[in-house]
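[1] missing the sequence, but the structure's below:
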């Protein structure tokens, strides 16, 4: 299990945290001719090898990198603007299946180099999951409902403020779950609703209200689910 957690952490770092938007745009425009595609593939292989922490895992890391490149190439060549959301989900599912398969193939071997306690890897992966990866996931899921009025007020808000607010609220919820302060989650949700109430009231747009509500519920739901999963994994190690 801990090997899969480490490989998942490597995947999150390579696919979301350390992949600039400029790389994504270049890959979508040039596909297999993009130099950033191969840098992206190399990054995944290196991260998997480093986080696994054993020389014997290098061939498996190479396999992860190669399969990651193949899956990405398939997505880049077949996705269209209308199907990006579907291909994104399929792409991520296939990557997770590969990581699970690699873990099963390697399960008869033991990782001798534990840089940190296993709880560290579980916590880091959980925290990383609810930051940028979840923001991208929510954005893609609710993109089909983007109301026109949500873009008209863009000049009156801070750049990427909504994204950072979402990340912060998920981190708070995650901490509240792990520390057992469930009542604080209700307080946080109520506080956000109060701050949002004025904007939504002035907008007088039902679609905008529903759009914000869907995004908020997805954000809190993913954070709560991640918190419970991480908590359960940590309890198994006690």
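    Arrived safely, thanks for sending. Please read all numbers here as calculations on a predicted model, not as lab measurements.

[2] going forward, measure contacts and count neighbours with C-alpha atoms only.
    Noted.

[3] How about the contacts made by residue 41?
    By Cα atoms under 8 Å, 6 or more residues apart in numbering, the residues touching residue 41 are 65, 66, 68, 69.

[4] 10 Å - rerun?
    14, 15, 62, 64, 65, 66, 67, 68, 69, 70, 72 (Cα atoms under 10 Å, 6 or more residues apart in numbering).

[5] I'd like to know how far it sits from residue 199.
    43 Å (Cα to Cα, to the nearest Å).

[6] returning to what we had before: most neighbours among the contacts of residue 41, which one?
    residue 64 (25 neighbours; other Cα atoms under 10 Å).

[7] How is it assigned, secondary-structure-wise?
    On the three-state scheme (DSSP: H, G, I helix; E, B strand; the rest coil), residue 64 is labelled helix.

[8] just residue 107 next, same as before
    coil.

[9] how close does it get to residue 90?
    Distance from residue 107 to residue 90, counting by Cα to Cα: 26 Å.

[10] Find the centremost residue of this protein, please.
    residue 133 (2.1 Å; Cα atoms, centre = their mean).

[11] other SSEs contacting the strand or helix carrying it?
    Per DSSP states H and E, residue 133 falls inside helix 132-142. When contacts are defined as 3 or more Cα pairs under 10 Å, 6 or more residues apart in numbering; DSSP states H and E, helix 132-142 sits against helix 84-105, helix 161-179, helix 206-236.

[12] got those helices as a markdown table, with mean neighbour count and distance to residue 28 columns?
    Formatted as a markdown table, these follow (neighbours: other Cα atoms under 10 Å; distance: least, Cα to Cα, whole Å):
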| stretch | mean neighbour count | distance to residue 28 |
| --- | --- | --- |
| helix 84-105 | 16 | 11 |
| helix 161-179 | 18 | 23 |
| helix 206-236 | 17 | 27 |
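
[13] Alongside the first one, take a look at this:
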């Protein structure tokens, strides 16, 4: 585990702390011809070796550096294929972590993976998945008749309400698992404060009732899920 942690730390330092934004821009513009691409890879190799502090690991560091080069190169040339630039970023990071994991446990990769799989709390995973997008869809269906009667605010960010609801339900689920019910009250209060000005300015009773029902429904779903999980 310590080897993987050190490799991950080296990756975080090399990819985020020691990579200026101008390097990223230069790489995106020049791709394989960018000098900063090769400097970035060299930096990863050096940081990995420094953190491992054992010359016997030079082959491991070299494999990581070379794989990093090809993964980054693939990202640079595939960026234009995605409208949402966050997608290639997260794919890139996932591939890097997979390589680090494989290098750290290359001697017992299958055994370690099976061990980690056995540690997964599938009840918790199911609860987390449920309060995210499935709950958002369920709420959308339940509130569909009401939402058709509400004038849309075109100043709002696309799907902002859906993602706010998902985040708040995840927080509620976390607080219930930790046994901190009072934090749920603080969360409701904070949301009410942020919503107060919007509702005051709109002076729309239907919108106020819609938001109130949606909020109570969202918190209720998360609380019921949390109670079921903690008693499972």
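    Ah, there it is. It should be emphasised that the depicted structure is a prediction, and the values quoted were computed from it without experimental measurement.

[14] Just the TM-score for the two chains, thanks.
    After superposition, the two chains reach a TM-score (TM-score structural alignment, normalised by the length of the second structure) of 0.51; 145 aligned residues with a Cα RMSD of 3.6 Å.

[15] Now tabulate the contacts of residue 41 of the first structure in CSV and tack on distance to residue 86 of the first structure.
    What follows is these, written out as CSV (distance: Cα to Cα, whole Å):
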residue, distance to residue 86 of the first structure
14, 20
15, 17
62, 27
64, 22
65, 22
66, 22
67, 19
68, 17
69, 18
70, 17
72, 13
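
[16] any idea which of these is the one closest to residue 228 of the first structure?
    residue 15 (24.1 Å; Cα to Cα).

[17] Which residues are in contact with the closest one?
    Residues near residue 15 of the first structure by Cα under 10 Å, 6+ apart: 9, 24, 40, 41, 43, 44, 92, 133.

[18] Which of those residues fall in strands?
    In strands, judged by DSSP state E, none of those are found.

[19] which of these sit farthest apart?
    Among these, 9 and 24 lie farthest apart (Cα to Cα), at 19.7 Å.

[20] Show me which of those two is the more surrounded one.
    Using other Cα under 10 Å as the criterion, residue 9 of the first structure and residue 24 rank with residue 9 on top: 23 against 17.

[21] separation between that one and residue 235 of the first structure?
    20 Å.

[22] and if you look at residue 23 of the first structure?
    Applying Cα to Cα to residue 23 of the first structure and residue 235 of the first structure gives a distance of 39 Å.

[23] Could you do residue 87 of the first structure as well?
    35 Å.

[24] Next: residue 189 of the first structure.
    27 Å.

[25] before we move on, what about residue 181 of the first structure?
    The value you get for residue 181 of the first structure to residue 235 of the first structure, if Cα to Cα is used, is 17 Å.

[26] same check, this time on residue 176 of the first structure
    Separation of residue 176 of the first structure from residue 235 of the first structure (Cα to Cα) stands at 16 Å.

[27] who touches stretch 70-78 of the first structure?
    24, 27-32, 37, 40-41, 66-67, 69, 84, 86-88, 90-92, 94-95.

[28] now swap in stretch 84-95 of the first structure and tell me
    Contacts for stretch 84-95 of the first structure (Cα under 10 Å, 6+ apart): 8, 11, 15, 64, 67-68, 71-72, 74-76, 78-80, 96, 98-101, 137, 139-144.

[29] same thing but at 8 Å, please
    For stretch 84-95 of the first structure, using Cα under 8 Å, 6+ apart, the contacting residues are 68, 71, 72, 75, 79, 140, 141.

[30] counterpart of the last one in the second structure?
    Structural alignment leaves residue 141 of the first structure without a partner in the second structure (criterion: TM-score structural alignment).

[31] distance of the nearest residue to residue 141 of the first structure once chain neighbours are set aside from residue 203 of the first structure?
    In this structure, residue 141 of the first structure finds its nearest non-sequential neighbour in residue 85, 6.9 Å apart by Cα to Cα, 6 or more residues apart in numbering. Using Cα to Cα, one gets 28 Å for the distance from residue 85 of the first structure to residue 203 of the first structure.

[32] Kindly report the same for residue 128 of the first structure.
    Residue 128 of the first structure is 34 Å from residue 203 of the first structure, by Cα to Cα.

[33] So between these two, which is more surrounded?
    Set side by side, residue 128 of the first structure and residue 203 show more neighbours around residue 128, with 18 against 14, by other Cα under 10 Å.

[34] Just tell me what that one corresponds to in the second structure.
    Match for residue 128 of the first structure (TM-score structural alignment): no aligned residue.

[35] my guess is residue 128 of the first structure contacts residue 12, does it?
    Yes. Using Cα atoms under 8 Å, residue 128 of the first structure is in contact with residue 12, at 7.3 Å.

[36] could you pull out the helices for the second structure?
    2-12, 21-30, 35-52, 58-78, 86-104, 109-119, 122-131, 133-142, 144-147, 160-178, 181-202, 205-230 (DSSP state H).

[37] what sits up against the second one?
    Spelled out, that is helix 21-30 of the second structure. By Cα under 8 Å, 6+ apart, helix 21-30 of the second structure touches 33, 34, 35, 36, 37, 76.

[38] can you tell me how far the fifth one sits from residue 22 of the second structure?
    Computed as Cα to Cα, the residue 37 of the second structure to residue 22 of the second structure distance reads 11 Å.

[39] who has more neighbours, these two?
    residue 37 (21 against 10).

[40] burial count for the closest residue to that one other than its chain neighbours?
    Using Cα to Cα, 6+ apart and skipping residues adjacent in sequence, the residue nearest residue 37 of the second structure is residue 27, 6.1 Å away. Residue 27 of the second structure has 21 neighbours, counted by other Cα under 10 Å.

[41] With residue 154 of the second structure instead?
    7.

[42] now the one 3 residues further on
    Other residues lying near residue 157 of the second structure total 8 when counted by other Cα under 10 Å.
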